[in-house]
Every structure is written in structure tokens, then in C-alpha cells.
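Undergrad: Coordinates for the following, if possible.
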Amino acid sequence: MRDLRESLFDQDRMLLVPGRMLLEDGSVVGMGALVENGRFTDVATVADLSARHPDLMAIEMPNYLMMPGFIDSHTHLTQSLGKSLVFGEPSEIFRRIWVPLEGSLDQRMVYLSSKLSALESLRGGFTCAVDAGTRSAGHLDALTTAARETGMRSVIGLICNDLGGAADVPPPNTIIARAEAHLAKYVEDPLVHPSLAISIPEVASDGMLTRVSHMASEAGVIFQTHVNEHLVAVERSLVATGRRPLEHLAHVDALGPHVLIAHSTLVTPAELNMLRDTGTAVAYNPVASVWKGNAIAPALQMAALGIRFGLGTDGTRADGFRLMDAAETLQRAGFGLASGDSSCGGGWLWLDAATRMAADVSGLGAVTGRIAKGFAADFLLVDLNRPEFTPSHDLTWELVRYGNRDQIDGVFTNGKLRLWQGWPVDWDARALLAEIRETTEAAVAAAPITRVHPTADLHRARTLA
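TA: Purely as a prediction, here's the structure:
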């Protein structure tokens, strides 16, 4: 038998027969999938597939789980060059670190940062990521080029702030013209999907919030914004408008099924009802809550109320398995322990929230997130011949609690093998890393970043002194 990687590389038509396949109701044996021209064109039992496609030699992978790729419903592709600068910092880091850093990046640095982020995402099993919009000035093409070159499916937000919060804040008519062009540019793109974004409600006028949200709805794409993430943001909105951020979005008619709210950690019962009644979706970012947040989004309560949500990294760490673990762990620590809930989602909720539910909130529910006929062939091959999965009694729970990115051998998007055992198959990732190591220090040093704490080693030295 040919080497498995060779059998999977650069094939337009493949009949795949894994040991197990993750479908909507759980993992099953005896199933296979036909991949043609970037899509699943037939998903059935191995016997039925062999009968329907006798001309094809099946690629048998008995030790692998074939599962949908993870979808990061909220990230920042142009923050990877400074990702560890925020460790140990107080919560509202976007004003002191991210806006200054992103605003200072030139086109090449935006490209490098985005490509590094996309590489990290693919290594972590994310076949799709939703970028909330770069705050750099005029370099969006560099971001989309980098993501496309890696093969990662991406939803790219265009920042439409008209009151600040970005390096470039043009007049309102220019913002609208740019938004229209952005929506039109990627209509036929197989991997890039457009989106409109406003960083936080406080950096846009009421008219801009309403108009941009409605533009996204009419175009059939998502509108993104960060809401109710930190105490200071809630207070700032109360002072400016007399309403909390989520309440204000409802007041200006900017909520709806096309809206993806990042965080929603500080939500009142009335605001949960707003999310439910408007169909607005939430990106639940558990690692961000641990690293820099003020609260945990009540994801279990959202699930019980029928509020749509998916998992997101917020640019923290790109490992889909560890993200699911964090999602369940925070619900258990924040809510389950006090109520005696020993299940906290039963494992399956977090697997769904990282795949098909995340696809839904990202505006791609009919495109990706499932292994099903007609869907894009965005999937992972997870090696089950590992100690963590031996013996296996409940694979769904095992994926949530024992899974890790080093167990992922194959990462596919649009039917093409992109990574094998953590490294790209058709471009030089090590050359990218070398260039980033050579150039990042100067780029970060030039940005007007303000940190509250020094690095860990310097902090330790000062503490001991």
C-alpha cells in the first residue's frame, strides 16, 4: 500500500474509509465518504459506497477518526506577533496593546502575522476561522492573501468604526463604500467569506451601527462586534448612552440572526432574553475568560434557552481540542459545581459547539462543519492509535478531555490536504518562522504599546528583590 500521505495528497477524487467517522449523532464505524472537487458528494456505508463507485480504490485508514474540522468563531489574525505580550495584563488590553500594535504594522508584517495565525490554527485542527477585523491601515488584502495561501477557510471582517478604535477612521461615506466593495469582492471565492465588523459599539455612531448591521443582513453575511466583555466596557456604555452595550445594540436595531456577538460574558437575564428573541449568536471564548476576562459566558444557560453559540479562541491559543476542554471546564467551575451538575453538557455539546454550531454562528452553516453530502470537505484525520484513546469507552468525552493537536495527522480544507503531522505539505513554514523571528522584535518595539507588567522573568526578579 502506498504511503497514506502520498495517497491523500493532491487528489481531486477520493473514497475515504476511516476506522471511525464523526457524524451529527456521534462516532460510527463502517462509514465512508466520497470527496470530489472539494466537497463531500456521497457519505454512506462502505458497502453502499463500493457498490455505487466500483471504479474507485478505497483509501482505508483503520486507525483514524475522520471528523469535521474545528471552526474558530472568533479570532484576530493580526495579533499573533504580540500574542504573549498580554500575559498577566489587566483585562482591557485592546486600547494599550492591540490597537497600537496592529496600527503600526506595515503590509508585510500584516501578511506575516496573518500567515502565522493561520498556520497555528490549522495545526490546532481549525479548518476555518472568523477574523474580527484588523485595525491596521489598509492592509486587508495582505491578511486575506496570507490566509488563502495556507488553505484555511476564513471569514474576514472589515472594520467599520467611525468614532475611533482603529488606525484608519475615514469619513462615513468612505466606510460604506469600502464595506460594499468588501462584500462584493469575495462572492465567488472558495475559501474567503466576507463579513462586516465594528470593534465595540462605543466606537461607532448609532447610525453606523444600524446601517452596517443591516448591510450585512441584506448581503447574507455576519456582522461582528465585541459586547459586554469587560466591566469597564459596560460602564463606558452606560455613561455614554445610558444603556449597556447589548441593550444599546437592541435599541438601535442592530441585533438579529446575522449578528455574531463576541464574548457576552457580563449578561443579565433580560439580555439573555434579547439574544434569544432576536436570534443573535454568541462566540463563547473560554480561554479568553481565563486569561484576561472578568466573567464566564453562561453557555449552558444559553444552550438551555436556545441561544445560538459557537466556540472561539479570541486569538489566545489555537488548539481546538484544548478549546473544547476549556469550554467544559469553565462551565463546570463557574456553574456546574455550585448546582451539582456533573455532566455540564455531556461532552457532546462542546464537540458540536466547536464544529457545526460554530459554523452556524459564523454564517457558514450550509457550507462547512459537518461530514455530509454537499458540504465542503473540511475535515481532520485524528490518530486513534494513541495511549489517550486506548482503551476507548466513550470517544466523544475522550475527544473533549484527552484530545490534543499532536494527535491530528491530516488537516483538509476544500478537499485538499493542507497539513500532515503539523506541517504544510505544499509551502515552507519553517522559512516563514525564520523571517518572523528576524523581523518581529523591531516591529513590536516600534509600536506605542503600554504594558502594566514586565515579562515574567523580570517580574520575578523585581519580586524577589
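Undergrad: only C-alpha atoms for contact and neighbour calcs from this point on.
TA: OK.
Undergrad: Going along the chain, name the strands of the stretch 51-200 of the chain.
TA: Counting by DSSP state E, counting those that start in this stretch, the stretch 51-200 of the chain has strands at residues 59-68, 70-75, 126-131, 153-159, 192-197.
Undergrad: out of the ones you listed, deepest packed?
TA: Highest mean neighbour count among these (mean count of other C-alpha atoms under 10 Å): strand 70-75, with a mean of 32.
Undergrad: sorry, back to before: want to try TSV for the strands of the stretch 51-200 of the chain, with distance to residue 265 as columns?
TA: As requested, these are exported to TSV (distance: least, C-alpha to C-alpha, whole Å):
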stretch	distance to residue 265
strand 59-68	27
strand 70-75	14
strand 126-131	19
strand 153-159	22
strand 192-197	19
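Undergrad: host element of residue 34?
TA: strand 31-36 (DSSP states H and E).
Undergrad: and that strand with strand 59-68, angle?
TA: Inter-element angle recorded for strand 31-36 and strand 59-68: 90 degrees (by axes from the mean of the first three to the mean of the last three C-alpha atoms, to 10 degrees).
Undergrad: before we go on, could you also do this sequence so I can check it against the first one:
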Amino acid sequence: MPSQHAAKPVVDQIISARWVIPVRPRVLLHHHALAIKQGRIVAIGPRDEIHAAYTAADNTTLDQHVLMPGFVNAHTHAAMTLMRGLADDLPLMTWLNEHIWPVEGRFVSPEFVSMGTELAIAEMLRGGTTTFNDMYFFPEAAAQSAQNMGMRAHIGHVIIDFPTAYAANADACLQAAADLLPCLQQMPLIRQSLAPHAPYTVADAGLRGTRELAEAEQLPVHMHVHETAHEVEESLAQHGRRPLARLAELGLLNPRFLAVHMTQLDADDLTICRDSGLHIAHCPESNLKLGSGIAPVARIREQGIGVAIGTDGAASNNDLDMLGELRTAALLAKGFSGDPTAFPAWEVLEAATLGGAEAIGWGDLTGSLEPGKTADCIAISLDHPATFPVYDPVSQVAYCAGRDQVTHVWVNGQIRIRRGQAVDWEEQALFSRAQAWVKRIRDKDQNT
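TA: Coordinates of the predicted model:
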């Protein structure tokens, strides 16, 4: 820090809190503050020292709050928020084949994606998510919605064999991705990946094309893998090998590969995961609701495999609540393994923040509160009946806090939620615009 005799540097803002959880390093800081300039964290230190060292135009003091990195939702289909509650209590393939895919075939368009993504962003920001990793059609519409609403997003270009409103086949999807990549690179809050839907919806040719484009552009790959027992059985019958082994043979697996769900893993699968360096996006609530299975997180983590946490889409979860998701992930790991020390509070918080950022290649930028990183941070009030008394703030966040306790959210140093209220958009207007889509979907659904 500068000496007390030098003119104090001017920063854009200083945020002070009763507790700061930087995630990395794994320490709990008391009465600390962040100095932020041009969207980046300049310094972290004791509150009095930061105020003595810097002058800020904007000072925020949070006396009963935890200040921590924003959540990174490692797997979403944001636009599917428009289908929340449309088809519940069904197995995955029935849900997809008889309900979701038919509705998508009738209604999905850039306008649908924009509207659904805006709804998702409003929900995610209110719940403390500052970055989401998306997989859906018309990715340019999702990217524009995120950029407009000030949300950091990792946008996946969907690749799928069968015809959709977006593209005729996997080759057309890959061409659309190649064409769009330069356009989306101009958006400062957006990064991109290739998102082949699943091993059972993309043939070998499309997967090879994915690998080639990913290697040429140095892009991550984001894919549903080993989501259900049926998927694995079908792969054995059709290809003579489990899906992960097939993907490995095709050269897709590496540290830039994000495997979503992974509920069906044997010892050989875990070895493939470990040796390839891939990351896993754990979506416990969606998997539970669809009856797909439970990812063996304790065994995954024993192998040193990176774990992130995602909500999946609101059409299957049915919310985008990362606080709820990380709590479910922690408790499920303990219950499934029979080990109460599995996935403890510190580690599940890391999975929901820095683990997600590293899984999508953004660990250099977000996921922890460190000098030089972007100021993607949230404040959670512990002055609440659900989190009182406070012996351990980390445990309170992991096991007690609800998303209604998220009071402030900053993305890239810009305030998006202040005192629990949205900044720069009006929620009732958002709902009114969405309602027109709801009516169209409901009326068409009733007539089929």
C-alpha cells in the first residue's frame, strides 16, 4: 500500500464487510474491504487500512454481511426458463421427447431465447450468480441479453444431429458456430464454447468436427455425459463402449472439456476423467427431480477431478438457485457416501465459485476475490433468523442462507442488485413481456 505521506490513489469504490470469504486463499477475513478500480480488485485488506490507503467516490459498508465471489452456475439452459413447470415429474427421455422438444420445435426463435434468457438472468442475479455457462439454441440472442443486462456469460454453441429451429444438422450447427465466433468475441462480458448436446444426439462425424473446431479456436467443450443409466446402456449396445470411452477415443477429452451430470461412473470412467484432466458440472437437483441418478462426488473428488456446480435449466430443476444447489450438493455427497466429512462447507463454496470458473476456463478472471481479478462479488446478509447465531459464516452460507438474503451483487465492478432490488431493469415490465410467450405456449400446448 502507498505510504501515509503520499497522495492517496483514487479508486472507483470501496466495499467493506463484516466478513470476507475470498475463496482463494481459503481464509475468513474479519472487517476487511475491497478497493475496486475499472472493474478490477486493486487491493484487499483490513477495513481501516484500505480506507487510509485509498480514496473512493463510492463507499459501501455492510456490517452484517458476508462478502464473497459471485456464484458461477456451471450448467444452464437459460432460455428454458420460459418453460418452467411445463412438464414435471417425468423421466428424462419422456420429458424431452414428448414435451420439451415438441415445444421447442414450435416456438424456439431468437426472440424466445432473448426473453427466456432475460428471465433467467433476473433470477440468477437476484440469487447471487454473476456468471453462467449456457447451452442453447440461437446463442447470439443469449449473449446479447447477457451483455445488455450486465451479466457475465459463457455461451455454448449447440451441436446436435437432428433438425431444429436453429439448424438442420450437426454440420450446420458447426458452421453457424464458426460464423458467430468472431461476432461474440466483441462482447466484453462473453466467452464461448462448443456444446455438443450429448453422446446419443451427436454421431462420430459431428464429434470429430467439434474437436477440430475446438482445437483450431482453442475453445472449451461443454456436453451432457453419463446422465442416465439408459444412456450408458444404449452406448454399449450401439458402439460397444461406454460414452466416456467413446469420447476419449474421438480425442475430445482434455482439461477444456466440461462433462455435465456424470451420474453413472465406474472405476474405468473415473480413471478416464482423472487422466484427461476434464472437469465435471454437478447438477444434483435436476438429476434428482428427473430420477437420473446421483453423481458420486466423494469418489470424483478423491481422484482429484475438478467439480463445479450447476442448476441445469429451470424447466427441469425448477429454479436457478445456486445457494440451494450447493447445499443439496453438500448434503447429497454426505448421504450417498455415508461420510459426513464429504464435501464440507469450504469445498462446496469453492465448487460453486472458483471451481465453476476454472471449469469454463475463467479462473484467471473470476471465481475468487484476489487483486487483479474482476470485481464479481456478492453480499449475503447473515442478520436474519435463518442464519442467527453466527459461529461460522462459511457454514452459515453453505447450510443456512437463502437467496433472499443476497442483498448486493456486482459484476465487473458494476452494481446489478442493490439492497435486494434490481438495478437498470424493471421486473414487472420483464414479466409482462414474458407473459405473452407464456400464453402462446399454453394455448398451443392445450390444443395438441
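Undergrad: and after the strand holding residue 34 of the first structure, which helix or strand comes next?
TA: Counting by DSSP H and E, what follows strand 31-36 of the first structure is strand 39-45.
Undergrad: so how far does that next one sit from its counterpart in the second structure?
TA: Compared with the second structure after the fit, strand 39-45 of the first structure shows a mean deviation of 1.8 Å (mean C-alpha distance after the TM-score superposition for the first structure).
Undergrad: Go through that strand and flag the buried ones.
TA: Neighbour-count burial for strand 39-45 of the first structure flags 39-43 (criterion: 16 or more other C-alpha atoms under 10 Å).
Undergrad: Which positions in the second structure sit opposite it in the alignment?
TA: The aligned range for strand 39-45 of the first structure in the second structure is 40-46, by TM-score structural alignment.
Undergrad: picking that back up, for the strand holding residue 34 of the first structure, which outside residues touch it?
TA: 12-18, 20-21, 40-46, 49, 377, 415 (C-alpha atoms under 8 Å, 6 or more residues apart in numbering).
Undergrad: what's the matching residue for residue 149 of the second structure over in the first structure?
TA: Aligned partner of residue 149 of the second structure by TM-score structural alignment: residue 150.
Undergrad: Its match reaches residue 119, doesn't it?
TA: Yes. Contact criterion C-alpha atoms under 8 Å: residue 150 of the first structure and residue 119 qualify, at 6.7 Å.
Undergrad: So between these two, which is more surrounded?
TA: residue 119 (26 against 23; other C-alpha atoms under 10 Å).
Undergrad: What lines up with that one in the second structure?
TA: In the second structure, residue 119 of the first structure lands on residue 122 (TM-score structural alignment).
Undergrad: how far away is its match from residue 81 of the second structure?
TA: According to C-alpha to C-alpha, to the nearest Å, residue 122 of the second structure stands 11 Å off from residue 81 of the second structure.
Undergrad: got it, and residue 191 of the second structure?
TA: Separation of residue 191 of the second structure from residue 81 of the second structure (C-alpha to C-alpha) stands at 21 Å.
Undergrad: follow-up on the earlier one: next up, the contacts around the match of residue 119 of the first structure.
TA: By C-alpha under 8 Å, 6+ apart, the neighbours of residue 122 of the second structure are 422, 427.
Undergrad: I'd like to know which of the strands of the stretch 51-200 of the first structure lies nearest to residue 336 of the first structure.
TA: Minimum separation from residue 336 of the first structure across the strands of the stretch 51-200 of the first structure (C-alpha to C-alpha) falls at strand 70-75, 24.1 Å.
Undergrad: chain center to the closest one: distance?
TA: Strand 70-75 of the first structure sits 1 Å away from the centroid of its parent chain (C-alpha atoms, centre = their mean, to the nearest Å).
Undergrad: And for stretch 149-163 of the first structure?
TA: 12 Å.
Undergrad: Same question for stretch 209-228 of the first structure.
TA: For stretch 209-228 of the first structure, the distance to the chain centre is 18 Å (C-alpha atoms, centre = their mean).
Undergrad: for stretch 263-273 of the second structure, same thing?
TA: So, by C-alpha atoms, centre = their mean, the centroid of stretch 263-273 of the second structure is 23 Å from its chain's centroid.
Undergrad: Check which residues of that stretch are buried.
TA: 263-265, 269-270, 272-273.
Undergrad: so which two of those residues are the farthest from each other?
TA: Greatest spatial distance among those (C-alpha to C-alpha): 263 and 272, at 14.8 Å.
Undergrad: Identify each of the strands in the stretch 301-450 of the first structure and give its residue range.
TA: 309-311, 379-383, 408-413, 416-420, 423-424.
Undergrad: Please identify the most buried of those strands.
TA: strand 309-311 (a mean of 29).
Undergrad: now that one: which residue numbers in the second structure?
TA: Going by TM-score structural alignment: strand 309-311 of the first structure matches residues 307-309.
Undergrad: how about the helices of the stretch 1-150 of the first structure, start to end?
TA: Per DSSP state H, counting those that start in this stretch, the stretch 1-150 of the first structure carries helices over the ranges 4-8, 46-52, 99-104, 107-123, 140-150.
Undergrad: Same list, those, but as a markdown table with distance to residue 364 of the first structure please.
TA: Below are the helices of the stretch 1-150 of the first structure laid out as a markdown table (distance: least, C-alpha to C-alpha, whole Å):
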| stretch | distance to residue 364 of the first structure |
| --- | --- |
| helix 4-8 | 25 |
| helix 46-52 | 27 |
| helix 99-104 | 27 |
| helix 107-123 | 18 |
| helix 140-150 | 17 |
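Undergrad: Next, find the distance separating the equivalent of residue 198 of the second structure over in the first structure from residue 436 of the first structure.
TA: Correspondence of residue 198 of the second structure to the first structure, assessed by TM-score structural alignment: residue 200. To residue 436 of the first structure, residue 200 of the first structure is 30 Å away according to C-alpha to C-alpha.
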